[in-house]
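Asker: Attaching a predicted model along with its sequence, questions to come.
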Amino acid sequence: MAADGTELLAARDAYTRGDWRAAYDLFGRSQEHDLTTDDLSAYGMAAWRLGHGRRSMQLSEHAFNRLISAGETHNAAMKAVEVALQWFNGGDLTIARVWLNRARRLQDKEPDDQILAYVLYVDSLVAIDEGRNEVAAQLADELHQVTERLNLPGFNALCSTASGVSKIPFARTSEAFAQLDEAMMPVLADQVPVDWAGDIYCAVIYECHRLADLGRMKTWFEAMEQWRTGPQVSASWYGTTCEFHKMDLHSATKDYRQVEERLVNALAAMGDFPATAGKGYYELGEIRRRQGNIDGARTAFTRARELGREPQPGEALLRCHLGETAAAASDLRIGIDSEHDPINCVRLLPAAVEIALARDRIDEAEHYCAELEAAAEKFDSPGFRAWALQARGEVLVKQGRETEALPILQDALRRYRNTQCRYEMAQVYDVMAQARRACGDATGAESDTASAESIYQQLGAEPNRAASTEAPGGLTKREVEVLARIAAGASNREVAKQLFISEKTVGRHLANIYVKLGVSSRTAAAAWAHENKVLPTA
């Protein structure tokens, strides 16, 4: 049923107040031919901010066509660059490029420095994502010349963002973050239009995520949370998009069950932005992998791949944990060889070290470890340095050089503690326990093991150790304990009571045991346990 004039006025008012849901619903009650061009534009923006990307695209196209028909070249150019920004943030570079080209053609007909600045900003970010780093740097330089003429805080923020992001691929990290931090000043002062401010937040937080700079990332997330309380932002999807990167922070400190729930909710609110949702499903797979939820992790990783996000290194680590070490190494090697972005490649190296060590390929682990150390030095990243120290300690322990490894591992532990990376802290405690045990320090080893297990328990995580050839069937210590009690006739409830864990956790362990042993029933698993003399410990 068509909306009356009162509802259309209400839609406009809701949009002005930033109530995107009400605006979207009220505009939707009207026939499009009854809407003005401004109404269509507002309707499209409301759709965008609610995550309805395809609908937003249709409405924006109609608004753009009306502006072209009316000969409003300037407004049409601005609409085109706004839509280009939207599709860039939605992860669709092809559509973003189409709209950028439209904006450039119109800008050439009716030059305007402000529109040119917006075009250059989006174009530089698209070029970075396409791996055209030299072009991105050139576009950032052009933007600097334009913003000097404009001399307005909002455009200066865009210039600083583009310049900072364009320096990161060239390992000019300190300069890059100085400019990214500078870009945030006009944003904090509300001197940047809301959608462009949201993009600057996302750009800064994304680069912090890529370089594993969790301290800086936490600072800007807290600022973003405050910014999102504003009336024009509170319902915007910018927060939902960045929610996936925020899981880096939450997974460091919070119970994984809470993190998983938040991720599932964020994915449900994501709308039709497949590239962004692919990143979210990858993070969901990582959380489930760390929980020991094998089937859940596989499902999430598969969904990530379907949406265009290759699920590495998480999927390789999952396969390694299941004892499929050769396949895991092959998957990761393909990922490293095919990755053109040097930072994304660095993020694969810690897993490459871990998988090589699980295969007793110490020379290979040494090679990846050296690459990681060089990258940590090159990019001057606090996160990369901690990863490199952990990897070096693991390699030294495997080489039987435990005395050399301990101070390096303690340095890694200190760095992880500073950023509250608790899962990584537990991993380091595990390796330190091995080193102390080899050095004859049984008390110290016991203390480190207890610290690791305490952290895993608080997080709701399972130790992600590769299946040991010494463990029957490649089962973890906890899985052996569960299977032994099941084989002895205990119910899930009884096992949970004996091991001080939940029945749900027992069920998850059983599912993992079935996968590893290649069986499909409790009876078959119990029979396997009896055949392999898997007995309950005291």
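Answerer: Perfect, thanks for sending it.
Asker: hey, let's count contacts and neighbours off CA atoms from now on
Answerer: OK.
Asker: ranges for the helices of the stretch 51-200 of the chain?
Answerer: Here the stretch 51-200 of the chain has its helices, by DSSP state H, counting those that start in this stretch, at 53-69, 73-89, 93-109, 113-129, 133-150, 153-167, 173-188, 194-210.
Asker: and the fifth one with helix 113-129, angle?
Answerer: Looking back up the chat, that one is helix 133-150. If you take axes from the mean of the first three to the mean of the last three CA atoms, to 10 degrees, helix 133-150 sits at 160 degrees to helix 113-129.
Asker: and if you look at the first one?
Answerer: Orientation check (the same axes, to 10 degrees): helix 53-69 against helix 113-129 gives 140 degrees.
Asker: got a list of contacts for helix 53-69?
Answerer: For helix 53-69, contacts defined as CA atoms under 8 Å, 6 or more residues apart in numbering pick out 37-38, 40-41, 43-48, 73, 75-76, 79-80, 83, 90, 271-273.
Asker: cool, and the third one?
Answerer: Contacts with helix 93-109, where a contact means CA under 8 Å, 6+ apart, come from 73-74, 76-78, 80-81, 83-88, 115-116, 119, 122-123, 126.
Asker: circling back to that earlier point, burial-wise, tell me which of the helices of the stretch 51-200 of the chain comes out on top.
Answerer: Comparing the helices of the stretch 51-200 of the chain by mean neighbour count (mean count of other CA atoms under 10 Å), helix 153-167 ranks first with a mean of 26.
Asker: what packs against that helix?
Answerer: Secondary-structure packing of helix 153-167 (3 or more CA pairs under 8 Å, 6 or more residues apart in numbering; DSSP states H and E): helix 113-129, helix 133-150, helix 173-188, helix 194-210.
Asker: ok, second structure coming up, stack it against the first:
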Amino acid sequence: MDTEVDIGAARAAFAQRRWTEARAGFRQGGDLGPDDAAALAEASWWLGLMDESLRLQEELHRRHLSAGEATSAALDAVLLGFHEALRGDAVVGSAWLARARRLLADHPRARERGYLCVVEADASLGEGDLQTAATLATEAQQIAQLHDDTTLSALGRFAEGLVTVHRGDRGPGLALLDEAMLPVISGDVDDGWAGKLYCQMMDVCHDLADVRRARRWSDTTERWCREFDKAVMFSGICRIHRVQLLGAQGRWEAALAQAKRACGELTGINVAVVAEAHYLLGELHRLRDEHSAAAAAYAAALDLGRSPQPGLALLQLRTDRASVARKGLDTALYAAAGQPLRRAPLLAAGIEVALTRADVAAASTFADELEQIATTYAGPGWLAASAHWRGAVLLARDRPREALVLLDEAEHRWRDLETPHEVARARICTARALATLGDHDGATRLLDLAEETLTGLGARAALDDVARLRGRHRDVLTSRETEVLAAVATGATNREIADRLVISERTVGRHLANIYTKTDTATRTAALAWARDRGLL
């Protein structure tokens, strides 16, 4: 009687997404029927207990085989294959999917066959095989209609939308994706598969460099995750997308903290997400000019199977290894042949590397392809990047007036996306064009704006670009740093300086840190003495 009560409570907890309580109840329930055993496996999965969940799923698979339930055993195999691949064991994952295909060979219209189609469509998309992915997406939807399966229908339509987007039909593709998400948002799709779709929606927004859409879906997914007792997998994936967004917004300290947390959160659960966390750490360290930390993070990402490009190439460029950077990008571009959205960030980096090497012809070729991708996919971020780098190429070809038109467009697009680092970089490039045309006052104003933004971000790498354009190195005080030091001379506190200059107190602190570094001093008094000795105050 007590066991029956415990099982009833466990079932109720499971239905209410209280996974910890459900797992505890089912584990105390003795011999479980197939449905309860499946619920226990799922509860363990939501809690991030991947080894336990997969072991339970394998036991369920064997029970279904022994009972002659081939299609149920096949669905177990699909889930096992999918989750083994996620945690990094592609060989075992492939073996389970092969078993699922064999078990379903005599059941071509079975509902379970539709779920296999969805998983295989994802794999085909990852390999750039759009035709196979499209065929599988269509088959999944046909099977869904036959069985009136809302979850499978949403999965199939979403796969079709992904194929359509990757073929370059952005509008129709996004319409299909949005339609597929309707039953997800209304709660009519099974939770595990709903989470998969939420994550894929965030992924496609990132691929398209559609920052605004990415923010909306990240917020929606995070709210959905809060409906559960725990959602280790999906909360971890949300964290990675939040890191991307925080980085774009210039909130680098918060992004670093979240990325470091994500590196350990999904270890043994989702290797691709952990690898991406390390890569994003590398990006943040690179932008802050922390070379050793960036290199270590890129190496960790590579060790987990994630290409360190284009970040590694840009780091190598920063350390005067432009030829090495070019070779790494060429290899990555070759590997991404036929996959435009994978090539886009590599092309942007390739332009920067080529221009540094004074290889304007190569930069122009890369810019042509990036422009074609931006036009085809209409991703807001790629349109901004294309305008930026096309302008940079025109400037290198000594066509500053034409460059200004595109650089102005790039700055406006970056501002609309609220990406301060990219806005500042566009302003630096525009300042170069203005200086070339003899408008030194205009160039100085733009450099002042860029410098202020970059100092607030702690973007030491880009600050060097400003310093070079001003015709000096970083050991000479900037105009803003001189203003800060002048305010210090009046006895003002950091808070008072921030109010006076209309900047944040944190930015004041960063200016002072830069001043101490450049003047080789450690106190306000010493820095003031240094400045007075040189007639700066």
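Answerer: It's in. What you are looking at is a predicted structure, and each value in this text was computed from that prediction instead of being measured.
Asker: right, so of the helices and strands packed on helix 153-167 of structure 1, which gets closest to residue 236 of structure 1?
Answerer: With CA to CA as the measure, helix 194-210 is the member of those nearest residue 236 of structure 1 (9.0 Å).
Asker: would you turn the helices of the stretch 51-200 of structure 1 into CSV with distance to residue 281 of structure 1?
Answerer: Shown next, in CSV, are those (distance: least, CA to CA, whole Å):
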stretch, distance to residue 281 of structure 1
helix 53-69, 18
helix 73-89, 17
helix 93-109, 20
helix 113-129, 20
helix 133-150, 28
helix 153-167, 25
helix 173-188, 28
helix 194-210, 16
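Asker: picking that back up, please produce a markdown table containing the helices and strands packed on helix 153-167 of structure 1, extended by distance to residue 454 of structure 1.
Answerer: Output for those, formatted as a markdown table (distance: least, CA to CA, whole Å):
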| stretch | distance to residue 454 of structure 1 |
| --- | --- |
| helix 113-129 | 40 |
| helix 133-150 | 45 |
| helix 173-188 | 36 |
| helix 194-210 | 27 |
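Asker: Mind checking the ones you listed for the one nearest to residue 316 of structure 1?
Answerer: Taking these one by one with CA to CA, helix 194-210 is closest: 19.3 Å.
Asker: what about that closest one, how far off from structure 2?
Answerer: Here helix 194-210 of structure 1, set against structure 2 after superposition, deviates by a mean of 1.1 Å using mean CA distance after the TM-score superposition for structure 1.
Asker: which residues of structure 2 does that helix align to?
Answerer: Taken onto structure 2 by TM-score structural alignment, helix 194-210 of structure 1 occupies residues 191-207 there.
Asker: For residue 437 of structure 1, which three-state class applies?
Answerer: At residue 437 of structure 1, secondary structure determined by DSSP: H, G, I helix; E, B strand; the rest coil is helix.
Asker: That one: how many residues sit nearby?
Answerer: When counting by other CA atoms under 10 Å, one arrives at 16 neighbours for residue 437 of structure 1.
Asker: Give the equivalent position in structure 2 for it.
Answerer: Checking TM-score structural alignment: residue 437 of structure 1 goes with residue 435.
Asker: Skipping adjacent residues, who's closest to its match in space?
Answerer: residue 443 (5.7 Å; CA to CA, 6 or more residues apart in numbering).
Asker: just checking, the one you found touches residue 431?
Answerer: Yes. Between residue 443 of structure 2 and residue 431 there is a contact at 4.1 Å, judged by CA atoms under 8 Å.
Asker: of these two, who's got more company?
Answerer: residue 431 (27 against 23).
Asker: Relative to residue 392 of structure 2, how far out is that one?
Answerer: To residue 392 of structure 2, residue 431 of structure 2 is 11 Å away according to CA to CA, to the nearest Å.
Asker: Where do the helices of the stretch 201-350 of structure 2 begin and end?
Answerer: Counting by DSSP H, counting those that start in this stretch, the stretch 201-350 of structure 2 has helices at residues 211-225, 232-249, 252-265, 271-287, 291-303, 311-318, 322-335, 340-356.
Asker: same for the second one, what does it pack against?
Answerer: This means helix 232-249 of structure 2. Packed against helix 232-249 of structure 2 by the contact rule (3+ CA pairs under 8 Å, 6+ apart) you find helix 191-207, helix 211-225, helix 252-265, helix 271-287, helix 420-436.
Asker: Pull up the gap between the spatially most central residue of structure 1 and residue 436 of structure 1, please.
Answerer: Centroid-nearest residue in structure 1: residue 245, 4.3 Å away (criterion: CA atoms, centre = their mean). Per CA to CA, residue 245 of structure 1 is found 36 Å from residue 436 of structure 1.
Asker: So residue 462 of structure 1, which state does it fall into?
Answerer: With three-state DSSP as the basis, residue 462 of structure 1 sits in coil.
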